[in-house]
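Sequence and predicted structure are below.
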Amino acid sequence: MTAPSTAPVPAPHQGEADEGWVRWPAEFVQRYQDAGYWGDQTLDGLLREWARRFGPATALVSGAERISYAALDEAVDDLSAGLASLGIGPGDHLVVHLPNRAEFVTVLFALMRLGAIGVMALPAHRRVEIEHFARLSGAVGYVVADRHGGFDYRELAREVVDAVPSVRHVLVAGDPGPGSGRGVFTGLAELAAAGRSARLAATSGAAGVGREPGDIALLLISGGTTGKPKLIPRTHRDYAYNARASAQVCGLTADDVYLVALPAAHNFPLACPGILGAFGVGATVVMASASSPDVVFDLIARERVTVTAAVPPLARLWVEAAGWEGPDTTSLRLVQVGGAKLDEGLAQRIPPTLGARVQQVFGMAEGLLNFTRLDDPDEIVFTSQGRPLAEADEIRVLDGSGRPVAPGQVGELWTRGPYTIRGYYRAAEHNTTVFGADGFFRTGDLVRQLPTGHLVVEGRVKDVINRGGENVSAGELEEHLLTHPAIALAAVVGLPDPDVGESVCAAVVPVAGGAVRLKEIKNYLRDRGLARFMLPDRLAVVGEFPYTAVGKIDKRELRRRLEQ
């Protein structure tokens, strides 16, 4: 790990105009290739290799389905042929909005095999976010489940196709139901069957297209720390390294069984090491339909799960439930916890309660990952958020003036490396504020670095609330609150919460004679299409806000008052 002394200075980026994203400069491409970080295969090409190496072994368990590596590769060929019959091809974008089920995996790889790009939406996202993703990416399609968690995604799809002209296809896992508006609703099973028939008639498998390893493989979703969520371009070669190196750090082998308990579209369970890292070593991936203790404990016992990942509130729920349920977790060897800072007390409870080692993971969908190592002493594992994954990860901890802080002091984390992006997708103006001219990414996280290289997270610079691993943009939520006719002023802050880390508190000044209540505000925001995790947990009605000397709402003072 190196740490150049020159402080990064935000500056305009080159190369965005034509493609909408920033590629690594040629000198870094050569550097990372020469050092062995980057390979020469696409992710769907790697799936072909895994099918050859691990053919009959079980790749994926989803409900009653048990799919071998060879069968998974064939299913991807079938679906890619079906997608091609709709005219979907290289460079097309589709918003993928699926829960944890087998179709998530086949859709992801089928799009890559065609050279198309999936935009990885999370199940909790709703109309506001989905329309934003579709418009920003110019999506031609939207992939959903019929129903999940009591929500009918087909109804949402009808709203999306009516609002976003580019969306021509709605692909449904399950019953497509009657279509409406401009969108053509097609069942994924029907599409795959048609694709298989076409492939057999042609007597050859889907060959894929000429995508390069340095091209975008998929677009992840940012936490929405400033305004609406950003799209994060992950290339085949950087994401392949991300998954492969994470699997090595976790000691993953073909004997492991990885449980996807978090939403599969999230970077953590997808590639840290997640689904991709497990496939790379021939392990088995088990999809959990829900993350509740009853579902998770049943799968751990039945499938002999060895590794899984959780956010701190979920880990706390599992630990507390295990204390009185007494589940069979004897197969479990490693529980990764990330997405938010894990408190020391909970970290200490996981090993004796679940019978597994705990691993702290601090990272971001934009790239940099930090892991505590399997041979780290307990003191480090319980109190730090890990050290960088790669030797080539470059770390700077800077003060507000862009100067390095003294060793062990708190500062803002900047980073660049072989799997950290150089810019968000189609966000040239925003990129000038968070990426330095030398490629360093300004994370907005406040950290201090231990002599061992491990990082301890101390907070954030960005105006974002980490609610149980979900990032809630205070600014975006405030914009929605201010559209309510009874609200004159609004400020959103995070307050300490023992269950979710930070609760979302909406402080509002009502208009004269206006009355606002939490339940009514939640219903209003839900009707505007906000995701459930964006809704405030608390409502504070105040007469006025404290202000700074320059006339801005003083959120630090407001938070102090609300905590009292």
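Thanks, I have the structure now.

C-alpha only now, for contacts and for neighbours.
OK.

Return the set of buried residues in the longest helix along the chain.
Looking across the chain with DSSP state H, the single longest helix is helix 69-85. Across helix 69-85, burial judged by 16 or more other CA atoms under 10 Å covers 69-84.

Residue 319 against residue 351, yeah?
No: the pair residue 319 / residue 351 is not scored as a contact, 9.5 Å apart, by CA atoms under 8 Å.

which one of the two has more residues nearby?
More crowded of residue 319 and residue 351, by other CA atoms under 10 Å: residue 319, with 20 against 16.

hmm, back to that, following the longest helix of the chain, which helix or strand comes up?
Note on helix 69-85: by DSSP states H and E, the next helix or strand toward the C-terminus is strand 93-97.

Determine the set of other helices and strands touching that next one.
strand 117-120, helix 127-137, strand 141-145 (3 or more CA pairs under 8 Å, 6 or more residues apart in numbering; DSSP states H and E).

That strand to helix 127-137, inter-axis angle?
Orientation of strand 93-97 against helix 127-137 (axes from the mean of the first three to the mean of the last three CA atoms, to 10 degrees) gives an angle of 160 degrees.

Please state the offset of strand 93-97 from the chain centre?
Relative to its chain's centre, strand 93-97 lies at 14 Å (CA atoms, centre = their mean, to the nearest Å).

let's bring in a second one:
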Amino acid sequence: MSTGFESHLDDLTAGFVPFPADRADEYRRLGYWMDRPLDSILTDAAATWPDRTAVTDPNVSYTFAELLKRADGVAAALRQRGIATGDRLLLQLPNTCQFAVALFGALRAGAVPVMCLPGHRAAELSHFAGVSGAVGLIVADTIAGFDYRQLAQELVDAHPGLRHVFVDGDPGPFESWSALADLDAPAAEREPVDPNLPALLLVSGGTTGLPKLIARTHNDYLYNAVACAQACELSGDDVYLVALPAGHNFPLACPGLLGSMTVGATTVFTTDPSPESAFALIDRYKITVTGLVNALAKVWTQACEWEPVLPTSLRLVQVGGSRMTPEEARYIRDGLTPGLSQIFGMAEGMLNFTRLGDPIDVVVNTQGRPMSPHDEMRVVDEAGAEVAPGEEGELLVRGPYTLNGYYRADEANARSFSPDGFYRTGDRVRIFADGPRAGYVEVTGRIKDVIHRGGETVSASDLEEHLFAHPAIYAAAAVALPDEYLGEKICAAVVFSAAPITLAELNQFLDERGVSAHARPDVLAAMPTLPKTAVGKVDKKKVVAQLASG
């Protein structure tokens, strides 16, 4: 029987890898999965705390009831423009309340947001548009001098299916997001949501090639947000600061915006995470919880020595994105807040973090324990055999909120998943077998060739492909160099085939190729040759050693 709504669910499910039925039934039986749409977070909050502030930024605030009304108005407007259930929309907005309006507006319309980051450029966005089959794009006009309208025009020219572009600010040739979001339209009636299907698509950190898309279902992502909020002991008295890009899994649902909403807590957005700006916001709104990458946490801690306004209301700061040394953890814990929580997780799902009340030894020396009792972890050697308890190996995981396959990425899935559905994380870990650290994870290294720069995961192989395209470069290796603030900085070690170029010239070239700002080299090192392994591959350990020695 017809529902009266246009639906593109068949297209949405093409290339989506669902949870196996037996595991899905078990997660329901255990009460982890509630068979509700992800946006029920907002409808529940609006019904329970209608007049409580839901989101705020330096320019505007919305109560939960106001946010729901605006989201419903956006949903109705999107429907009027022909955006159907299951359609994908690229969402690339900065950290403002409009991000929340757009996210929930898309969800309320039955659309599936693709959570792009402000730093993504043409190479990544064109890839996301092509893989997802997106029909629309929501962007700002300009940020820090970069014109997203020009980028949008390039995408529309390359992808005819990208029919709708909404711009927050001066729309130029496109449609005004402000006009859309300000419409006082009645709520759009919606189709029933299948909670087993994708609610949104997150972006992978990128380990080989361009970032992959991660389909998070209504069931698994709602559980992710609720369980994270519980594990972090969030309550309606908390105020959460989104200091990292809001489209990241970390500030979105770990617990982030979504987890905060499940308990009626207020979320504050900022586009300026510098200590001076962030500390003023923390003082103004009495912010209690936030999530930071290691590099930013160290900058905040250092700034506590001289900033006149200190972040004294913070009770919990989650730090992740790259492994902290015990010395770094102690420094942040002693200088910023005793409520430090290390978090080791991934947009693919699996989350580990230390808890409030854990012994100091555990907080500073581990990256936490699994969020869910039904997170399954294996540590295996190079042959795929499980190692002895407490020994190092690659971490494989599955569970009630970990993906079962990347979206429309068969080749990557063949590499990234075991036959019985465990996700190969590419991280080297040990899981402590006894003592006070029993069950906690220590990250000891990585298997995949990636660089962790300021909380972003950059694929070395993808950057190398761009480097090889430059006519002056004969050979290249992208390697990580230690950095006090970024954790790791990106070094392009190259052999020139023509007159050498400067770092600025190289990054201008990469900018023209649409490479994300965070994935461009910090250092350009000219080498006469690149050392090789016995099988003829570039020996990156020797590259780093040679650079370090002189």
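Arrived safely. Quick caveat: nothing in here was measured; it's all calculated off a predicted structure.

Can you tell me which of the buried residues of helix 69-85 of structure 1 is nearest residue 450 of structure 1?
Nearest to residue 450 of structure 1 among these, counting by CA to CA, is residue 69 at 42.0 Å.

before we move on, the earlier item: residues contacting the longest helix of structure 1, please?
The contact list for helix 69-85 of structure 1 (CA atoms under 8 Å, 6 or more residues apart in numbering) reads 47-48, 50-52, 54-60, 89, 106-107, 109-111, 113-114, 188, 191-196, 198-199, 205-206.

Where strands are concerned, which of these count?
If you go by DSSP state E, these have 58, 59, 60 in strands.

and stretch 350-357 of structure 2, which stretch of structure 1?
Aligning stretch 350-357 of structure 2 against structure 1 (TM-score structural alignment) gives residues 368-375.

got the buried residues for that stretch?
Within stretch 368-375 of structure 1, the residues that qualify as buried are 368, 369, 370, 371, 372, 373, counting by 16+ other CA under 10 Å.

any chance of those residues in JSON lines, plus distance to residue 255 of structure 1 and secondary structure?
Below are the buried residues of stretch 368-375 of structure 1 laid out as JSON lines (distance: CA to CA, whole Å; DSSP: H, G, I helix; E, B strand; the rest coil):
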{"residue": "368", "distance to residue 255 of structure 1": "27", "secondary structure": "coil"}
{"residue": "369", "distance to residue 255 of structure 1": "24", "secondary structure": "strand"}
{"residue": "370", "distance to residue 255 of structure 1": "24", "secondary structure": "strand"}
{"residue": "371", "distance to residue 255 of structure 1": "22", "secondary structure": "strand"}
{"residue": "372", "distance to residue 255 of structure 1": "22", "secondary structure": "coil"}
{"residue": "373", "distance to residue 255 of structure 1": "20", "secondary structure": "coil"}
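
Redo the residues you listed as CSV? Include distance to residue 99 of structure 1.
Converted to CSV, the buried residues of stretch 368-375 of structure 1 look like this (distance: CA to CA, whole Å):
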residue, distance to residue 99 of structure 1
368, 25
369, 24
370, 27
371, 26
372, 29
373, 30
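
Look at the aligned partner of residue 537 of structure 2 in structure 1 and say how many residues are nearby.
Aligned by TM-score structural alignment, residue 537 of structure 2 pairs with residue 552 of structure 1. When neighbours are defined as other CA under 10 Å, residue 552 of structure 1 has 10 of them.

Okay, residue 552 of structure 1 and residue 491 of structure 1: tell me how far apart.
11 Å (CA to CA, to the nearest Å).

The residue nearest to the spatial centre of structure 2 and residue 410 of structure 2: what is the separation?
For structure 2, residue 248 is the residue whose C-alpha lies nearest the centre (CA atoms, centre = their mean; 2.6 Å). Counting by CA to CA, the gap from residue 248 of structure 2 to residue 410 of structure 2 is 24 Å.

What of residue 167 of structure 2?
Residue 167 of structure 2 is 34 Å from residue 410 of structure 2, where distance means CA to CA.

Could you do residue 366 of structure 2 as well?
Counting by CA to CA, the separation of residue 366 of structure 2 from residue 410 of structure 2 is 34 Å.

In structure 1, what residue corresponds to residue 223 of structure 2?
Match for residue 223 of structure 2 (TM-score structural alignment): residue 241.
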